[in-house]
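A.B. asks: Give the three-dimensional model of this entry:
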Amino acid sequence: MTTTPASSASTPAPLKVAVILGSNRTGRFGPVVADWFLERAGRHPGVETELIDVATADLPTALSWTPTPEETARLQAVSTRLAAADGFVVITPEYNHSFPAPLKNLIDWHREEWQAKPVAFVSYGGVSGGLRAVEQLRQVFAEQHTVTVRDTVSFHDAGTHFDDEGRHRDPAGAEAAAKTLLDQLVWWGTALRDARTLRPYGG
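C.D. replies: Next up is the predicted model:
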């Protein structure tokens, strides 16, 4: 009896990932971390990245206010980019054991844009490496019907790990962590991209 070989599964389209830089402080270290991560993500065949920076998004800061036409236009521009993403990587520092207010503002202005998508975290800070901010963000994103990726990339005493050109001084461990994060994000993102067409999130 002749058996027919199983057809190989087609390669899924790359995951569209919005990388969100969550701090807008003057002198922030976030762009160094974001550039480092985006370079690593650019090497991963399963993702296409786009940076959303809260410092340049310039969103209105009070949900009870009626946005001006200019604020509405800026808000819509960010909303469109979030809606187009299949998943997210949030880059956050830790301020006073929590995450920055502009990042919470960005999250709170949106709902459907987040739903049934994975969120991963890259954090930086002092002795805690921003991980206390990440733990709080997991609770916030659970309320937005996301799936948060377990493994993170975190930089303890972040400024000591990078040289003046933004290069990591000892990159092996951080690069391995970034690959694990991206692999998990692609797994969840691919599965949820297909599932979002079904109820209760679609269909």
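A.B. asks: Please make it C-alpha for all contacts and neighbour counts, starting now.
C.D. replies: OK.
A.B. asks: Can you name the helix or strand that A142 falls in?
C.D. replies: helix 131-143 (DSSP states H and E).
A.B. asks: Name the SS class of the residue nearest the centre of the chain, please.
C.D. replies: Centre of the chain computed as the mean C-alpha position; nearest residue by C-alpha atoms, centre = their mean is V89, 1.5 Å away. Under DSSP: H, G, I helix; E, B strand; the rest coil, the three-state class of V89 is strand.
A.B. asks: To check against the first, give me the structure of this:
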Amino acid sequence: MKITIISGSHRKASQSEKVARFIQNTLRDENLCEETWLYTLAENPLPLWDESIWEGSPDWQERLDPISGQLASSDGFVVISPEWHGQVPSGLKNFFLLWGKGELAHKPALIVTVSSADGGAYPVAELRMSSYKNNRICYIPEQIIVRNVESVLNDDPDQNNADADGYFRQRIRYALGILKEYARALGQVRASGATDLSQFKNGM
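C.D. replies: Next up is the predicted model:
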């Protein structure tokens, strides 16, 4: 089983990427999957979508094909989003526009949002509402909202709020265990052939 972690912050050395690396290490340490891949949107590696992607643009193919292959070979995803002005970062929204070949389709994803204070709920709602229609990613009911993120999940224990840090570590392990089981189950759904995208390429 392969789980891909998508760190949705545009910033270098972001708290979202810190959380992403903790999740990647947890997946490995807890033997929840055989392979992980972490893709970060730091410094905006992907240009904004334009219609030439539909026309088979060589520039788009060169840029996207390696990522497409990693996503297509994944069984599940962890999508990490900071809350910026109550929103999902534009680069992460753009990311979901780029995958129309079934790379994410009918595969489970755990939403993890990050806030430097007590926020983080708005990106959960936004991702569930508007990021799945055509790529058909399947968000599981469980979610993680990492509040006061600077004070948890740090490598140096002295930088952590002990009570909050312990809670988030346990809650993340729990949620990743659920994600693993959804990945197993939805693998059977895809193998059934019922999810064939050839007739109805786009969602309604």
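A.B. asks: before we move on, the earlier item: so who does the aligned residue in structure 2 for the residue nearest to the centre of structure 1 touch?
C.D. replies: Correspondence of V89 of structure 1 to structure 2, assessed by TM-score structural alignment: V78. Contact analysis of V78 of structure 2 by C-alpha atoms under 8 Å, 6 or more residues apart in numbering lists I3, T4, I5, I6, A109, L110, I111, V112.
A.B. asks: How about residues contacting the longest strand along structure 2?
C.D. replies: The longest strand of structure 2 (DSSP state E) is strand 138-146. Taking contacts as C-alpha under 8 Å, 6+ apart, the residues outside strand 138-146 of structure 2 that touch it are 105-115, 120-121, 124, 128, 132, 168, 171-172, 175, 178-179, 182.
A.B. asks: mind listing which of those are in strands?
C.D. replies: Per DSSP E, the contacts of strand 138-146 of structure 2 map to strands at P108, A109, L110, I111, V112, T113, V114.
A.B. asks: among those, which ones are buried?
C.D. replies: Neighbour-count burial (16 or more other C-alpha atoms under 10 Å) applied to these gives P108, A109, L110, I111, V112, T113, V114.
A.B. asks: Do I have it right that the second one meets K180?
C.D. replies: No: A109 of structure 2 is beyond contact range of K180, at 9.8 Å (criterion: C-alpha atoms under 8 Å).
A.B. asks: who touches both of the two?
C.D. replies: Shared contacts of A109 of structure 2 and K180, counting by C-alpha under 8 Å, 6+ apart, come down to G76.
A.B. asks: Buried ones in the longest helix seen in structure 2, by neighbour count?
C.D. replies: For structure 2, the longest helix by residue count, based on DSSP state H, is helix 162-191. Across helix 162-191 of structure 2, burial judged by 16+ other C-alpha under 10 Å covers 164-165, 168, 172-173, 175-180, 182-183, 186-187.
A.B. asks: go on, stretch 128-148 of structure 1?
C.D. replies: Going by 16+ other C-alpha under 10 Å, stretch 128-148 of structure 1 has these buried residues: 128-134, 137-138, 141, 144-148.
A.B. asks: Tell me which two in these are the farthest apart.
C.D. replies: Greatest spatial distance in the buried residues of stretch 128-148 of structure 1: S128 and H145, 26.8 Å, computed using C-alpha to C-alpha.
A.B. asks: CSV for the ones in strands among the contacts of strand 138-146 of structure 2, including distance to P157 of structure 2?
C.D. replies: Putting these into CSV (distance: C-alpha to C-alpha, whole Å) gives the following:
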residue, distance to P157 of structure 2
P108, 32
A109, 29
L110, 26
I111, 25
V112, 22
T113, 22
V114, 19
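A.B. asks: Go through those and name the one nearest A13 of structure 2.
C.D. replies: Among these, V114 lies closest to A13 of structure 2 (C-alpha to C-alpha), at 13.9 Å.
A.B. asks: if I line the two up, what does that closest one land on in structure 1?
C.D. replies: Looks like V114 of structure 2 aligns to Y124 there (TM-score structural alignment).
A.B. asks: ok, now A125 of structure 2?
C.D. replies: Match for A125 of structure 2 (TM-score structural alignment): E135.
A.B. asks: Same question for I6 of structure 2.
C.D. replies: Per TM-score structural alignment, I6 of structure 2 is aligned with I20.
A.B. asks: Who are the packing partners of the helix or strand encompassing that match?
C.D. replies: Assigned by DSSP H and E, I20 of structure 1 belongs to strand 15-21. Here strand 15-21 of structure 1 touches helix 30-42, strand 47-53, helix 69-84, strand 87-93, helix 172-195, going by 3 or more C-alpha pairs under 8 Å, 6 or more residues apart in numbering; DSSP states H and E.
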